[in-house]
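A.B. asks: Let's see this in three dimensions:
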Amino acid sequence: MAEEVKLLKTWSSLFGLRIVWALKLKGIQFDSIDEDLANKSPLLLQYNPVYKKVPVLVHNGKSISESLVILEYIDETWRQNPLLCQDPYEKAMARFWAKFGDDKVLSSIWSVFIKQGKEQEEALEVAMENLKLLEENLKGKKFFGGEKIGFLDLALGWLANLICVLEELSDIKIIDKERFPLLLGWMQEFSQAPIINESWPPHDKLLTKFQIIRENQLKLAAAQPT
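C.D. replies: Next up, the predicted model:
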């Protein structure tokens, strides 16, 4: 009996991309369903009634939400091409840094993108400190997981694409060869891997989307009383 594997995501979702990559690395066939979050489908509301957001993986009728949870589910369900190593400490560290990426790195870089003036300078300092910690993690390694793409690489994979978009729109260089040679090298190596490279959303479309988001955020900030 064939397995039913569906992925509910949006075309531009950083978190949905993680799941696309993981399934492809595992060689799992799946149906990809792009959602319009402004008009959520009955399917999304059925499979994620708690948060009502993407991504959602549906495996034989059972749904799993939250991208890092889904990554672990995929790794435990399909054992080929493991994403997490078996060493308990290394596994715990990969989970720790993945959460750090979501909670600290992404939010600090996003702050640089949607702020201006002194607030932007302060946000950039925080972002640089967070990126330094990731740079340290890459010492002596090709990927965060070692010699091949693993769980943490997928969790931080958004850096290899979104950073370029945000740098282009804000005219601020965040990751360069002088400050972050290892991180820049990893971004290039990761993004050029065939399974990763073929899954990126269209660059021009991303630029347009994030330009609109940035303009709206800056207008909101300007309208706030000082």
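A.B. asks: contacts, neighbours, all on C-alpha from now
C.D. replies: Noted.
A.B. asks: Leu8 should be in a strand, yeah?
C.D. replies: Yes. Membership of Leu8 in a strand is supported by DSSP: H, G, I helix; E, B strand; the rest coil.
A.B. asks: Next, count neighbours for it.
C.D. replies: As a burial measure, Leu8 scores 23 neighbours (other C-alpha atoms under 10 Å).
A.B. asks: next one: Val54
C.D. replies: 24.
A.B. asks: Do a quick rundown of the strands in the chain.
C.D. replies: Here the chain has its strands, by DSSP state E, at 5-9, 31-34, 56-59, 62-65.
A.B. asks: ok, Leu14 to Asp103 distance?
C.D. replies: 14 Å (C-alpha to C-alpha, to the nearest Å).
A.B. asks: who has more neighbours, these two?
C.D. replies: Neighbours per residue (other C-alpha under 10 Å) separate Leu14 from Asp103, with Leu14 holding more: 21 against 11.
A.B. asks: which residues touch that one?
C.D. replies: Trp158 (C-alpha atoms under 8 Å, 6 or more residues apart in numbering).
A.B. asks: That one and Val54: what is the separation?
C.D. replies: 10 Å.
A.B. asks: do Gln188 as well
C.D. replies: 27 Å.
A.B. asks: One more: Asp31?
C.D. replies: 15 Å.
A.B. asks: From what I see, Lys91 and Pro82 are in contact.
C.D. replies: No. Between Lys91 and Pro82 there is no contact under C-alpha atoms under 8 Å: 11.6 Å.
A.B. asks: Could you pull up the contacting residues of Lys62?
C.D. replies: Counting by C-alpha under 8 Å, 6+ apart, Lys62 has no contacts.
A.B. asks: ugh, wrong one, Arg95
C.D. replies: Contacts of Arg95 (C-alpha under 8 Å, 6+ apart): Leu152.
A.B. asks: so how far is Phe144 from it?
C.D. replies: 12 Å.
A.B. asks: So for these two, which residues contact both of them?
C.D. replies: Common neighbours of Arg95 and Phe144, using C-alpha under 8 Å, 6+ apart, are Leu152.
A.B. asks: this one next, for a side-by-side:
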Amino acid sequence: TDQEQSKSATQKQRYNATFNLIQNRNQTSHTMDELKLFGFWPSPYSRRVIWALKLKGVDYEYIEEDLPFNKSELLLQYNPVHKKIPVLVHGGKPIAESLVILEYIDEVWPHNPLLPKDAYEKSEAMFWAKFIDENTGPMWGFFQKFGEEQQKAIESYSEILRKIEEHGLRDKKFFGGDQIGIADLVFGMVIHMLAPMEEVVGYKFIKADSFPRLHAWVKHFSEHPVIKDNVPDYTKVVDFMKIRREFYRNSQQNS
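C.D. replies: The predicted model follows:
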């Protein structure tokens, strides 16, 4: 009957409207959840963000920047203040600076936490993450300098490592306890960047007899499946650092 046909048409319209609403919501959700990371393959600052996302099991699109001379327009648009990597873009909104990004990731995806829930323990974890991050100058100086200036950098970074071992790591497996935490990701540059530097220069900081607890930490951290599967090729990093070392040598000779 006409009444039944009208009722059937109305139900079909409601079904289509509901289906379209669900589709639109899914598309909106997809857009809001779209995640991109702008990075540079040898950068320890990009690497710590990659590790965090992998530990969380979060899917993302990685965009490699051609640094230092060919920064993309998108990078400059998303980070107009520092114009540096890494930049995480979530739902079209950029987050810059690696430590800020790590905190953001941990808040948005709270599973497999990088920071403790307890306020004091969280403040302690952030203290060491920032201490490590803010005291890398002598590490770079060790690689960039020569002669007496390099020796001063070695002594300075050795003292920093001593503080990190005695007061930060102490007798724990990781800075975060039994699980990798935010300070571990920051200190991870010693396996990804410092080790190739040491090979190029011919000097080693973290040895079993000089820093036994940090030496054990390096083993535990580098053997973690997520870390082990997400480090750049060691030989490629060494070759990259050899080029950088020659650049610093030539710069010093010409100055």
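A.B. asks: Superposed, how do the two chains score by TM?
C.D. replies: With the length set by TM-score structural alignment, normalised by the length of the first structure, the two chains reach a TM-score of 0.95; 223 aligned residues with a C-alpha RMSD of 1.2 Å.
A.B. asks: Quick check: stretch 235-248 of the second structure compared with the first structure, mean distance?
C.D. replies: Stretch 235-248 of the second structure differs from its equivalent in the first structure by a mean of 1.2 Å after superposition (mean C-alpha distance after the TM-score superposition for the first structure).
A.B. asks: list the buried ones in that stretch?
C.D. replies: For stretch 235-248 of the second structure, the neighbour count (16 or more other C-alpha atoms under 10 Å) marks Val237, Val238, Met241, Lys242, Arg245, Tyr248 as buried.
A.B. asks: Which position in the first structure pairs with the last one?
C.D. replies: Taking TM-score structural alignment for the superposition, Tyr248 of the second structure sits opposite Gln217 in the first structure.
A.B. asks: Likewise for Tyr45 of the second structure?
C.D. replies: Match for Tyr45 of the second structure (TM-score structural alignment): Phe15.
A.B. asks: Ile227 of the second structure too?
C.D. replies: Aligned by TM-score structural alignment, Ile227 of the second structure pairs with Ile196 of the first structure.
A.B. asks: count of neighbours near the residue nearest to that match when sequence neighbours are not counted?
C.D. replies: What sits nearest to Ile196 of the first structure in space, not counting adjacent residues and going by C-alpha to C-alpha, 6 or more residues apart in numbering, is Trp21, at 6.3 Å. Using other C-alpha under 10 Å, Trp21 of the first structure has 20 neighbouring residues.
A.B. asks: ok, now which ones touch the residue nearest to Gln116 of the first structure when sequence neighbours are not counted?
C.D. replies: In this structure, Gln116 of the first structure finds its nearest non-sequential neighbour in Leu218, 8.0 Å apart by C-alpha to C-alpha, 6+ apart. For Leu218 of the first structure, the contact set (C-alpha under 8 Å, 6+ apart) comprises Ile114, Lys115, Gln116.
A.B. asks: Could you check how far the top helix by length along the second structure is from the centre of its chain?
C.D. replies: Counting residues, the longest helix in the second structure under DSSP state H turns out to be helix 2-33. Relative to the chain's own centre, helix 2-33 of the second structure is displaced by 42 Å; criterion: C-alpha atoms, centre = their mean, to the nearest Å.
A.B. asks: And Ile64 of the first structure, what's its match in the second structure?
C.D. replies: Under TM-score structural alignment, Ile64 of the first structure pairs with Ile95 in the second structure.
A.B. asks: check contacts around its match.
C.D. replies: So Ile95 of the second structure contacts Val87, Leu88, Val89, Ile101 (C-alpha under 8 Å, 6+ apart).
A.B. asks: now with 10 Å?
C.D. replies: Counting by C-alpha atoms under 10 Å, 6 or more residues apart in numbering, Ile95 of the second structure touches Leu37, Tyr78, Asn79, Pro86, Val87, Leu88, Val89, Ile101, Leu102, Tyr104, Ile105.
A.B. asks: Looking at the first structure, name the residue matched to the third one.
C.D. replies: With TM-score structural alignment as the criterion, Asn79 of the second structure lines up with Asn48 in the first structure.
A.B. asks: How about the last one?
C.D. replies: Residue mapping for Ile105 of the second structure onto the first structure gives Ile74, with TM-score structural alignment as the criterion.
A.B. asks: Could you double-check that its match lies in contact with Arg18?
C.D. replies: No. Using C-alpha atoms under 10 Å, Ile74 of the first structure is not in contact with Arg18; the gap is 11.1 Å.
A.B. asks: tell me the contacts of the residue most central in space within the second structure?
C.D. replies: When C-alpha atoms, centre = their mean is applied to the second structure, the residue found nearest the centroid is Arg48 (1.8 Å). By C-alpha under 10 Å, 6+ apart, Arg48 of the second structure lies in contact with 54, 86, 98-99, 101-102, 182-189, 192, 227.
A.B. asks: Among these, which are located in helices?
C.D. replies: Reading helices off those with DSSP H, I get 54, 98-99, 101-102, 182-187, 189, 227.
A.B. asks: Kind regards, and thank you for your time.
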